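> Next come a sequence and a model predicted from it.
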Amino acid sequence: MRPARRFLSGEGFPLAAILLVVFFFCGFPLLLLFKIGLSGEDGLSLALFGEALASRSVLRALWHSFESSFLAAGFATLIGLGLALTIGLTDVRAKGPLVFLILLPMMIPPHVTAISWIQALGPASPVLQWLGLAPEPGSTHPIYSREGIVALLTIQHSPLVFLIQRAALRSFPRELSDAARVSGAGGWRLLTRIVVPLLAPSLLSGFALAFVAALGNFGINALLGIPARYTTLPVLMWRRLASFGPDVLPNVAVIAIILALVTLAALAVQFHFQRRMRLALVGLPQAPLAIRLGRWRGASEAGIWLFVAATLLLPLVSLLATALVPTYGLPLSWATVTLDNFAEVIFYQSVTARAFLNSTLTAGTAALAIAVLSIGLGYYLITGRGLVRKAASATATQVEITFAIPGLVISIAFILAFIRPLPLVDFSLYGTIWIILIAYVSAFFAVGLKPVAAAYTQLDVSLDDAARVSGAGLMRRMRKVFAPLVAPAAASGAILVFLTAYNEITVSALLWSTGSETIGTVIFNYEDGGYTTLAAAMAAITVAATVLLMFGLNLLAPRLQPGVIPWRD
């Protein structure tokens, strides 16, 4: 059957439906954003774009965004590489718990990370007060600075680099290490001459992803940058829209376009250098190497556990301690400890239950929708030919571009697209929970698609041909053959989508309204409004819920198929 005829046949309709859904969620809002930002009264115009680039505040925010993101990505790459090499190549013990704890900061929302570190290092820090190391009352908070922002962005995104490098090491060809050892190469020579050079493409990928993630980060940049007068582009957009309302949408759209162009330029540079490197680790997942550290093993393990304690335990203990006192700044003791803040946010603040319900429903529904769409789109990516494959590839490209663009840009695009009532139904999504839901699908589609697409590439295309010869239609082939085979990957992607969307604030910061609050927006509003102890209590509950969910999934791992839990082998 010719490609065009196949596309128009019954089996092409599901792909057409997926294409329309993805365009509605991903392509249309971004196209409208660029249209409004680059248009004037007489059509295409760069007047607003030129005004933005001539503005000192925009240029300063652009430089701050690039500077902090570049530095944080560089440090995150170094830390992530060091952790991946130590855990992935050596004989350090307790690798499972270490991997879980190292990845945990990535699952904690950035604004919660910022709040916990603000409370951990300030003059009112209960931990530093116990140790007698707290700064003098009234002194400048040490984390309200460019260095503080870079440090927290590094902590937030180094687990991402670690995850990428660890996955690359799992595909490391063992024959190379065996040959090097037979030739007499020691651990250091093996590391510097073989391992690190082969990791170069994944290192570049990790750096680029950390850079893009830091570039679009809102929670850390807002809570630390505003007091430090270190404004980045996401914070500038939020402040202008929050101060002046929808009337400034065209001006904010131009800033969003600038941020999107910087992101796409960074990814283009990454792609260019990766093509020139022409290096890749190829192989099936294998048992990790176990280079013997000898007398250095104890020191290496102590260093990793100290890193985990410094980046995870200190801020979380400070967060909990702040939640247990009546007033922020009051030392924690048996006389001051109280559960009133937890009681307030759980029993007396109706917004708390509403936020947890909204976040659970939107994150869960988005994760399920993305899993289903990914299974369908992945099928066409691997089995499609000609026009079908081109259409599927174009759809996947839209998904990748949307994921790469910062969440606040997605928010602006969705406001522009859905602030007016929808045609025919005369219903406006703006100001409802539905706009947050479809924004989650748009922003996190690529998170669910990547593992499913990778699973499809491991399948033999002849499975589809054999099922066709047997007379199985599309739905029967999907239900009996392909969906069961890629279900673990789809479940893994759905778990990552849920954990990412459940606590996020970057996408929902500009989309929420009364009645559609999410966990992230409630915590941010508490802190921004000066209710620090309530923010700490809400954040502590959120962290506990995230940890319990991840721990519960770990307990279920033996009963699940391999690959369902993203952070387990």
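Perfect, thanks for sending it.

> CA only for contacts and neighbour counts going forward, please
Noted.

> For the closest residue to Phe342 other than its chain neighbours, give its distance to Ala185.
Spatial nearest neighbour of Phe342, excluding adjacent residues (C-alpha to C-alpha, 6 or more residues apart in numbering): Ala537 at 5.5 Å. Separation of Ala537 from Ala185 (C-alpha to C-alpha, to the nearest Å) stands at 53 Å.

> do the same with Glu517
58 Å.

> Those two: which is more packed in?
A count of neighbours by other C-alpha atoms under 10 Å puts Glu517 above the other of Glu517 and Ala185, at 25 against 15.

> that older thread, hmm, who's touching the host helix or strand of the residue nearest to Phe342?
Using DSSP states H and E, Ala537 sits in helix 532-556. Defining contact as C-alpha atoms under 8 Å, 6 or more residues apart in numbering, one finds that helix 532-556 is touched by 104, 107-108, 112, 115-116, 316, 319-320, 322-328, 341-342, 344-345, 499, 503, 519, 523-524, 526-527, 565.

> Now, of those residues, which are buried?
Among the contacts of helix 532-556, those buried by neighbour count (16 or more other C-alpha atoms under 10 Å) are 104, 107-108, 112, 115-116, 316, 319-320, 322-326, 328, 341-342, 345, 499, 503, 519, 523-524, 526-527, 565.

> Can you list which of the residues you listed are found in helices?
Mapping the buried ones among the contacts of helix 532-556 onto helices (DSSP state H) picks out 104, 107, 112, 115-116, 316, 319-320, 322-323, 341-342, 499, 519, 523-524, 526-527.

> which stretches of the stretch 351-500 of the chain form helices?
Along the stretch 351-500 of the chain, the segments classed as helices by DSSP state H, counting those that start in this stretch run 387-404, 407-418, 433-457, 462-469, 474-477, 483-502.

> between the ones you listed, which gets nearest to Phe427?
helix 407-418 (9.5 Å; C-alpha to C-alpha).

> Off-centre distance for that closest one?
Distance, stretch centre to chain centre, for helix 407-418: 18 Å (C-alpha atoms, centre = their mean, to the nearest Å).

> can you check stretch 167-183 too?
A distance of 31 Å separates the centroid of the chain from that of stretch 167-183, by C-alpha atoms, centre = their mean.

> and what of stretch 229-247?
That offset, for stretch 229-247, works out to 22 Å (C-alpha atoms, centre = their mean).

> Buried residues, it. List them.
Here stretch 229-247 shows 230-239, 241 as buried, counting by 16+ other C-alpha under 10 Å.

> Included below, for side-by-side comparison, is a second structure:
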Amino acid sequence: MPTQSKSQAELAPPINFTKLKPLFRLSPDQILGLSILFILGLLVLLPMLMVVLQPVLQWVEVGSNAVGLGEIFQRRLWMASLQNSLYLSVGAGLLGGVMGAMLAIARHSYRFPGSRYVDLIVWCILIIPSFVIAQGWVLFASRSGISTQLTGSHLVSDLVFNPNGLVLIMAMKNFPLAYLAMSAALQWSMKNLSLAGRLCGRSAWQVFFTVRIPLLLPALLSGIVLVFIDTIGDFGLPAALATSYRYPTLPYTIYAAINHSPIRFDLAGILATYLAIIMFVALFIYFWILRARPYQFLSSQSGMQETPIAPYPKMLAGGVWLFLLVAVGIPIGTSFMVSFMGQLWNGFFIDNFSLDNYVNLFHNRSLFAEGLKNAIAIAGQSSILSAILAFLAAYLLTFTNNGMNKIIDTACTLSMAIPGVILGVGFIFVWNSPWLSSLGLNLYGKSELLVLASTATSVPVAVRILMGAMAQIPISQLNAARLQGASLIRRLHTIVMPLVLTALISATLSGFGSSIFELAINSMLRPPKFEMLAPFVSAQFDSGEYGISTAAVFVAGTVAAMIIAVCNALLRRHFGHLIKE
């Protein structure tokens, strides 16, 4: 028997292990997916996980003496911050959602004088940092502000500096999110359904409220949720109000726990956990709304929305432009006026107006010039990194189909919705941890951490821009190149990049522009004695140097706009053979 088994073993064909290797070999797309997933996990998912797990980690480390989630109900400041954040965000969500929806309906239903410029103004409001808008309102409505000096009354101050007034300000800042959501839904006409309602004897107003509005309900609800998400995570408004009106919110209380002595990372972790939970619930509601199906109305007879001339065009134009004037004209116009004033409370006298604020920005060792230089350097590096990362992520999400895509898409969506305060707290927990220090990777207190954080906030917008452009590329072109032996890098370099180069330039420059005035992340993560633009502006405003603060905003905004315009022109000229205007 042993001899027989030995002969059988000798006769059996040997196992060819080379044929088993492909079973464990990853394709280039899979390697790219794992690489992008690892980077996004390090920039987004791990910081978020550390924030959510912070109460558990504190309990494991300290035991029963750890600060628990339930302690928020025993601390008056914490409870007030939670209540204020919820009241402000819910109120701004409802009011801003209605504002954006009504403006979108007016803009896309009728033509009126200046209607083509409404979209441009809305995008400007969306891009302007919230703390700049809030500072403008403080300068206009404070007890010694522009409105009091013009009218001699404190009526505007009393109307603005109360919870309802702050809801109105945040609604007027964030309504563009609802406007864009509703505008997308209004691209297609409901004319047939509206005519059917009129033939049934309903008036125009009845058709509007019983046919048109119900069919637009998903877009309206999406807009409300988007305004809610952006408002509850906003850090700029409470930062601007700190010297004029005490209204603590969760983002500002988290910032105070880390930046005021004694530093309490445990308290910041608990509050950030509450804010993260609220954001996750809001995101769940948002995605649930987007998946709603009972509102489908497009058919083979549907066409693009037509915009006839309004019955009363001047009246409609007056209402729209009056609203936009109040929303952006008052705060920005006030800030521009104050930038030329010596002292705000000295009034409208000719001696109180000069260029001194702009000149003083660059006197001696200019902290403004240093902060602007550092902000440009950080924004430049992060915009390039985010564009590269977004380009590769958009390729995976558009042209590949694997299990990693859902996680990559989720990471990009989270970083777009999660406030900078929470992301900053998560970065501190990750990059200030002892296990990274033992590996020599402790980046907390270094400028490189600002680059990584800015990259994390810039990636999601860049991904959306590039995915829209890549959706126009037939996958057959990539398949044909693959069959001809072209590698992944060659396909990306010779096919995908030339076809989406315009979008890639836009994504890079938009990331640069959004990073220049980032306040929350730069305030929380900047190294000691490392000046950054947005914290400098906020510090000058808090100290009462309103002229310096506003002048810095306009100088920096002009410089950033010039850099974007020059880079855009140079890039388009350099790649002119690939870009057709």
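Happy to help now that I have it. Computed from a prediction, not measured in an experiment: that's the story for all the values here.

> tm score of chain vs chain?
Once superposed, the chains reach a TM-score of 0.86 (TM-score structural alignment, normalised by the length of the first structure), with 551 aligned residues with a C-alpha RMSD of 3.5 Å.

> related to what we said a few turns ago, got TSV for the helices of the stretch 351-500 of the first structure, with distance to Leu83 of the first structure too?
Below are the helices of the stretch 351-500 of the first structure laid out as TSV (distance: least, C-alpha to C-alpha, whole Å):
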stretch	distance to Leu83 of the first structure
helix 387-404	25
helix 407-418	28
helix 433-457	23
helix 462-469	40
helix 474-477	43
helix 483-502	21
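
> These: which one's closest to Ile36 of the first structure?
Nearest of those (C-alpha to C-alpha): helix 407-418, 8.5 Å.

> how big's the offset between the closest one and the second structure?
Once fitted to the second structure, helix 407-418 of the first structure is off its aligned match by 0.9 Å on average (mean C-alpha distance after the TM-score superposition for the first structure).

> what comes into contact with that helix?
Residues contacting helix 407-418 of the first structure (C-alpha under 8 Å, 6+ apart): 28-30, 32-33, 216, 218, 234, 249, 252-253, 256-257, 259-260, 402, 428-430, 435, 439, 443, 506-511.

> Quickly note the distance from Tyr286 of the second structure to Ser222 of the second structure.
6 Å.

> of these two, who's got more company?
More crowded of Tyr286 of the second structure and Ser222, by other C-alpha under 10 Å: Ser222, with 22 against 19.

> Give me the three-state assignment for the aligned partner of that one in the first structure.
Aligning on TM-score structural alignment places Ser222 of the second structure opposite Ser205 in the first structure. Following DSSP: H, G, I helix; E, B strand; the rest coil, we place Ser205 of the first structure in the helix state.

> Make sure Ser205 of the first structure is actually in contact with Gln270.
Yes. Contact criterion C-alpha atoms under 8 Å: Ser205 of the first structure and Gln270 qualify, at 6.8 Å.

> rewinding a little: now for the match of Ser222 of the second structure: which residues touch it?
Gln270.

> what sits up against stretch 227-239 of the first structure?
Outside stretch 227-239 of the first structure, the residues within contact range by C-alpha under 8 Å, 6+ apart are 58, 60-65, 144-146, 216-218, 221-222, 225, 252, 255-256, 259, 408, 509-510.

> repeat for stretch 164-171 of the first structure
Residues from elsewhere that reach stretch 164-171 of the first structure (C-alpha under 8 Å, 6+ apart): 80-81, 84-85, 88, 199, 202-203, 206, 281-288.

> re the thing from before, for Ile370 of the first structure, which of the helices of the stretch 351-500 of the first structure is the nearest?
Closest to Ile370 of the first structure of these, according to C-alpha to C-alpha: helix 433-457, at 5.8 Å.

> What residues sit buried inside the closest one?
Those would be 433, 435-453, 455-456, for helix 433-457 of the first structure by 16+ other C-alpha under 10 Å.

> Determine the set of other helices and strands touching it.
Under the contact criterion of 3 or more C-alpha pairs under 8 Å, 6 or more residues apart in numbering; DSSP states H and E, helix 433-457 of the first structure touches helix 350-383, helix 387-404, helix 407-418, helix 483-502.

> State the separation between the longest one and the centre of the chain it belongs to.
Pointing back at helix 350-383 of the first structure there. 15 Å.

> so who does Ile146 of the second structure touch?
In this structure, Ile146 of the second structure makes contact with 139-140, 334, 344, judged by C-alpha under 8 Å, 6+ apart.

> So which of the residues you listed is surrounded by the most neighbours?
Going by other C-alpha under 10 Å, Phe140 tops the contacts of Ile146 of the second structure with 25 neighbours.

> if I look at the aligned partner of the residue nearest to Phe342 of the first structure in the second structure, how far off is Lys173 of the second structure?
For Ala537 of the first structure, the aligned residue in the second structure is Ala551 (criterion: TM-score structural alignment). In this view, Ala551 of the second structure and Lys173 of the second structure are 21 Å apart by C-alpha to C-alpha.

> Just the ones of the contacts of stretch 164-171 of the first structure in strands?
Here DSSP state E is the test, and those give no hits in strands at all.

> can you name the two of the buried residues of stretch 229-247 of the first structure that are farthest apart?
Spanning the widest gap among those are Tyr230 and Leu241, at 18.1 Å by C-alpha to C-alpha.

> What is the neighbour count of Ser145 of the first structure?
For Ser145 of the first structure, the neighbour count with other C-alpha under 10 Å is 18.

> what sits against the closest residue to Pro250 of the first structure other than its chain neighbours?
Distance criterion C-alpha to C-alpha, 6+ apart; nearest residue to Pro250 of the first structure, sequence neighbours excluded, is Gly37 at 5.6 Å. Counting by C-alpha under 8 Å, 6+ apart, Gly37 of the first structure makes contact with 48-49, 250-251, 253-254, 257.

> Who's the closest spatial neighbour of the residue nearest the centre of the second structure, skipping the chain neighbours?
Nearest to the geometric centre of the second structure sits Met416, at 5.2 Å (C-alpha atoms, centre = their mean). Nearest in space to Met416 of the second structure, with sequence neighbours left out and distances taken as C-alpha to C-alpha, 6+ apart, is Pro460 at 5.5 Å.

> And Gly80 of the second structure, what's its match in the first structure?
For the record, residue 80 of the second structure is Ala, not Gly. When the first structure is aligned by TM-score structural alignment, Ala80 of the second structure is paired with Arg60.
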